[in-house]
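# kindly return the folded structure for what I paste below:
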Amino acid sequence: MREIVTIQVGSFANFIGSHFWNFQDELLGLVDDPHGDPVFKNQSLDMDVFYRAGEMPQTSFAYTLKHMQGIPTYSPRLLSIDFQGTLGSLSSHGSLYHEIPSAPMHVRTWTGNVTKLVSDPQKKNLFLQRLDEEEHGKPSAEEDDHIQDKDIVECLENGVHFWTDFSKVHYHPQSLYELKGLWMDAQEFDNYGIGRDIFSEALRGEEINDRLRFFVEECDQIQGIQFIVDDSGGFSSVAAEFLENIADEYTNTPVLLYAARGPGPGTTNKNALGRKDSISKALHDAVSFSRLSSFSKLIVPIGLPFLSRSKASTFLCIEDSKAYHCSAVYAAALHSISLPFRMESIGSATDSHYVAGAIDVNGIVQMLAGQARQNMVAILDVAMPAPCLTGEQNKQSVQRGLHSLTPEIAEDVEDFRAIESTTVHGIHHSGGNPASISEVQDSIFASYESALTRPMFSHLSVALCPLPIPLPFPSIFSNLVRERGELLDSPIYGSQSRGSLDVHSIPMAARLRSSNAILPYIETRLGNLRRFGIEKGAPGSEVLRSWGFEKDELQDMGEELSRMVMALDPREESSDSD
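Coordinates of the predicted model:
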């Protein structure tokens, strides 16, 4: 067994995670669906890599109905961290167990009147009501007109407030950790300094480490940690402190870190900010990137300021203000990247009919960050949906359909030392028939051969299984996307956007690449740290002091960022020394 533990820190990270786990849950359900597409029956994917098996016990903090005790459970190997109150209608103990109501505390030294204030629980939306009905054996929507699929889709499009509003997964009681007692909202929790001491205060760090230890110690042979952090505010420093502990305790366990930036304060137009706020934001970005990268083996920045305007959204209809929309795209890309981590080892000739190119987390890290250039910052590209195989050179190839989800990168740069790992799954021929593993491989390799520039090294993973679209997925596909993700030349009449009722699965391609195209991203952070924080009379020096940083720490950060730049552009070495 080669398990992966997933950690999600912050609101947008949990939005991404909610979609990610919905994809996994959908795959599990389609395997057992007698009416499902046969392509999902033989996935050759080991879901135990991301999931843990257990059973419903009697515990000290929860009770299980007698008829449910001992029933097997299958839940994500996940630790989620967020504000108190961001779980919506979901209990912090998850949904597998029923909480024991806490006994009222009687203070005998007080003889006066007592007023008890109890907030109303969050009301479950139509989607969660449907899940409850199915859990308790009540009539489904096909048998009862009470809740229809179209009503659920409309409800979610207009009413997602929490990441749990569209989650259809059962979570283990150790998975959901709330940061209690902060008394602030996301708008106030907007910089690195404000979250710096939160991890170590009130025994939070010990409690979080204990929860991670619970999942790690039950692994037979952990292959790595998939870490997603909302790095737009204070959760960045919470994650950095946590990552430092992980680096100390699990020295040989590689961390694949996604630094995610969602809609909201993190994507605010700089021109709309005052000078002080602009400097604070620039310093946050620099410090956050420096600290997070120092405790991970490979860091992948994701989160475009305006996803809807990007080339990645060519066949999508995104509302940038909706975390529910944007996070779905990033989650789909992470799902594709993670497929090689759970591909079953090729043990016979028949196995290769379904998957090829298995690799583990350490393999990806060593491939992208462990080569001669030692670049640990990767770019994430996606084709959603991926184009079909046409066999014609003048048509769009899978590689040409890939566009970046990483912000602030250089476009169309030549890098003869680039390294990339691409995952392609569920690809069709132009006629709609599924393409075989060998046909996809031949097409990709032919594209490399005909390209004017090609990477120094590339790895390809292929699977027949497409990305399943679960019911709570947002309606973000354009009217050029058909039921199985085929791309049309002319739009479907009568609809601007299409969702899970119209599109049931899509072919996908995603790529991690080590390239000097990431230079602008790093150089911007290095320049801002020097200009606003390190140079004599820097206007942001007081801000950094209020965040708890001394001058020598800032100098160390600057030197580390400078080394990253020099690794990608040796010409900077002479100018830096000057």
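# every contact and neighbour count from this point should use C-alpha atoms.
Will do.
# contacts for stretch 451-458, please.
Glu414, Asp415, Phe416, Arg417, Ala418, Ile419, Glu420, Ser421, Thr422, Tyr448 (Cα atoms under 8 Å, 6 or more residues apart in numbering).
# element containing Ile7?
strand 3-9 (DSSP states H and E).
# neighbouring contacts of that strand?
14, 17, 48-50, 77-82, 215-216, 219-230, 235, 238-239.
# likewise for stretch 135-150?
Leu126, Arg130, Glu133, Glu134, Leu471, Leu501.
# one more time with 7 Å
Leu126, Arg130, Glu133, Glu134 (Cα atoms under 7 Å, 6 or more residues apart in numbering).
# looks to me like the second one is in a helix.
Yes - Arg130: assigned to a helix according to DSSP: H, G, I helix; E, B strand; the rest coil.
# OK, contacts around it?
Counting by Cα under 7 Å, 6+ apart, Arg130 has contacts Ile147.
# re earlier: show the buried residues in the contacts of strand 3-9.
Taking 16 or more other Cα atoms under 10 Å as the criterion, what is buried in the contacts of strand 3-9 is 14, 17, 48-50, 77-82, 215-216, 219, 222-230, 235, 238-239.
# out of the residues you listed, which sit inside helices?
Asn14, Gly17, Phe215, Val216, Phe235, Val238, Ala239 (DSSP state H).
# how about this one, so we can line them up?
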Amino acid sequence: MAPEIITLQLGSYANYVGAHFWNLQDEAIATGQQEDWSNMAASIDHEVFCSWSEDGKGRVSYAPRTVVLDFSGALGGVSFSPDAAEAVAACMAAGSWSGPVQVHSTRRAAKSSFRQQLEAAAEADEGDEAAAAAQQAALEAAALALHQEQQPKYWTDYLQVDLHPSTVLTLPGVWQGSSAWHGWGPAPDSSSSREAAEAAADRVRWWAEQCDRLQGLQVLADDLGGWGGVGRSIVQELREEYASQPLLYFSLQQQQQQQQQQQQQAAANTNSSSSSRRQLSQCMSVAEVTQLASLYVPLVAPASTAGSSSNFQAAALLAAAIDTATLPLRCNSAHAAAGAALGSTDLHSLCHLLAGPAANLAALSLQLPPGELPSSTPEAASQQDTSSSSGALLSLSGSSSSSYLLTDGVQLGPEQCLAESLTLRGARVSAASLACSSQAKAALDALLLQRQRDTIGHPCVSHSCISPMPVALPLSFPHWLGSAAATAAAPAASSGSSSSAAGVRVPLLSRPGMAAAAAPGALSRLTATASFEGMLAGLSSSMRRLVPSGQGRACLDEWGYSVGDTEELQERLLQLAQRYDSDKGL
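Predicted structure coming up:
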């Protein structure tokens, strides 16, 4: 039995990311049952993030081991609790009230076409091949409609997995757009904050009681979108109860223009501008959460990313990065034809590696797909340079068009690297051929050795994980995936797979029977970097400038912080920056 991890999702944007993350897990489980995927999929232990159950027919199903918090009305047409009519009927049956009853309700939001087709597919007759083919075609058409919409209204519109109903919580009476739930969020001692923290902690305990060997907690938090104070309260309570367990915290930030649009109404009702609110929220998140989390990873989709203005598309990029960066936590020693996964680790070791050199902050980058592996012979290398379908070979420079630096305000240059965890999955030796684990390891080790030679005097402790398992992309994965992935996959893709022209971004859809060689690989780098010094110093400067202003003071009063509290947090930011100062020991 693999050591388990419990995930918390706090806020709407975190749930956009979480929906993509669980879709990726679900697709990996499903494709693992296909013949050409099964050998590679055996090296991934899905029980780390998911619980499983078996029905009377011996069929095994998996459910995300997660706790979800969101606003009222944020679940769209999907219900995780009895509706109003059922609740009224239950009250009447109880006989506690004999008077008249009036029910006032609004029309429930309609389920997306994609969700409807998913449910229809689950109920379809598996023995009728013609009906199954027609249902699959309808499902693919609904998925394409999601991509064309660019921005599904709710994260449940594209969620492919079933969540346990008792672990999905909405805040009663608190709706999306509430003026108090923007930026860092309402004061921790507000009634809604206390209720949310207590309910979330109870659900985590419920999951923990079912775990045989709990190895830690993973938090996806929209802490710049109103959930910062609540998230801090939840994490603080959990740290008291699970003090020995590591906690990996992903601070998920929307693009600034998106968040400013959402905060315009809130800013109009207060004395603070959306820009000041965002800057102070970033300061609060880093200063508060780094005191509680084992590792703090701030993430935002780059503004240059195609589709970054859409939560649906930007969240997919962040989810793919988190999925790959946490793959070492799910790898096992099972041997496959392409070789066993190498470099598996646990959450405690991962956090200890990256938090050890300075402070407990890490940056994340993703290459999707990475370049092909360099050839081992000069003759083949010369031919590879001219025939590589993606036009690039595997590199740590992050300069390719498929590379994304997902932590704002830092650099991942070799001179700044203090410690790093790299994950290379689904590496290729050519457009139509996946590499085995030993080939991928040799290529990555060679790159790390060359970097070490080029940066003598700047040691970086590196951990690497190699998995032959590529990224199994679900139908709902959006358009932003670059043409390099689709082009590389095209020669081996099944006849139903989509292709792309140069420079055109199209979805690469997973389908039943899709060849594993058609799926893209990925390279993630989770890095402790000395360039956090500049980011932290900038946050401290922003806080020093904004706190005395009327706009800043209005924000902090709303969030429940006194002048003394803010001085302590500003000092905390300065101390964190000094820990990355090369003149003081690094």
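# quick one: TM-score?
The TM-score (TM-score structural alignment, normalised by the length of structure 1) is 0.83; 537 aligned residues with a Cα RMSD of 3.5 Å.
# of the contacts of strand 3-9 of structure 1, which belong to strands?
Those of the contacts of strand 3-9 of structure 1 mapping onto strands are 78-82, 222-230, per DSSP state E.
# so stretch 290-299 of structure 1 corresponds to what in structure 2?
Aligning stretch 290-299 of structure 1 against structure 2 (TM-score structural alignment) gives residues 287-296.
# now do that stretch: everything it contacts.
232, 235-236, 246-250, 351, 355, 360-362, 569, 572-573.
# try it again at 6 Å.
Pro246, Leu247, Leu248, Tyr249, Cys351, Asn360, Leu361, Leu569, Leu573 (Cα atoms under 6 Å, 6 or more residues apart in numbering).
# quick revisit: highest neighbour count among the contacts of stretch 451-458 of structure 1?
Thr422 (24 neighbours; other Cα atoms under 10 Å).
# okay, the helix or strand that contains that one sits on what stretch of structure 2?
Per DSSP H and E: Thr422 of structure 1 is located in strand 419-425. Under TM-score structural alignment, strand 419-425 of structure 1 corresponds to residues 419-425 of structure 2.
# and that stretch, how far from structure 1 on average?
Here stretch 419-425 of structure 2, set against structure 1 after superposition, deviates by a mean of 0.4 Å using mean Cα distance after the TM-score superposition for structure 1.
# which residues are contacting that stretch?
Counting by Cα under 6 Å, 6+ apart, 354, 460-470, 521-528 sit against stretch 419-425 of structure 2.
# identify the residue of structure 2 aligned to Val169 of structure 1.
Looks like Val169 of structure 1 aligns to Val161 there (TM-score structural alignment).
# counting neighbours, what do you get for Ser443 of structure 1?
Neighbour number of Ser443 of structure 1 under other Cα under 10 Å is 18.
# buried subset of the contacts of stretch 135-150 of structure 1?
Leu126, Arg130.
# farthest-apart pair in the contacts of stretch 135-150 of structure 1, please.
Leu126 and Glu134 (12.4 Å; Cα to Cα).
# what does Gly307 of structure 2 align to in structure 1?
Matched by TM-score structural alignment, Gly307 of structure 2 corresponds to Glu319 in structure 1.
# sec struct for that match, please.
Of the three states, Glu319 of structure 1 takes coil according to three-state DSSP.
# centre of the chain versus stretch 535-549 of structure 1, how much separation?
32 Å (Cα atoms, centre = their mean, to the nearest Å).
# okay, the residue sitting furthest away from the middle of structure 1 and Met105 of structure 1: tell me how far apart.
For structure 1, the residue at maximal distance from the C-alpha centroid (Cα atoms, centre = their mean) is Thr111, at 52.4 Å. Using Cα to Cα, to the nearest Å, Thr111 of structure 1 is found at 14 Å from Met105 of structure 1.
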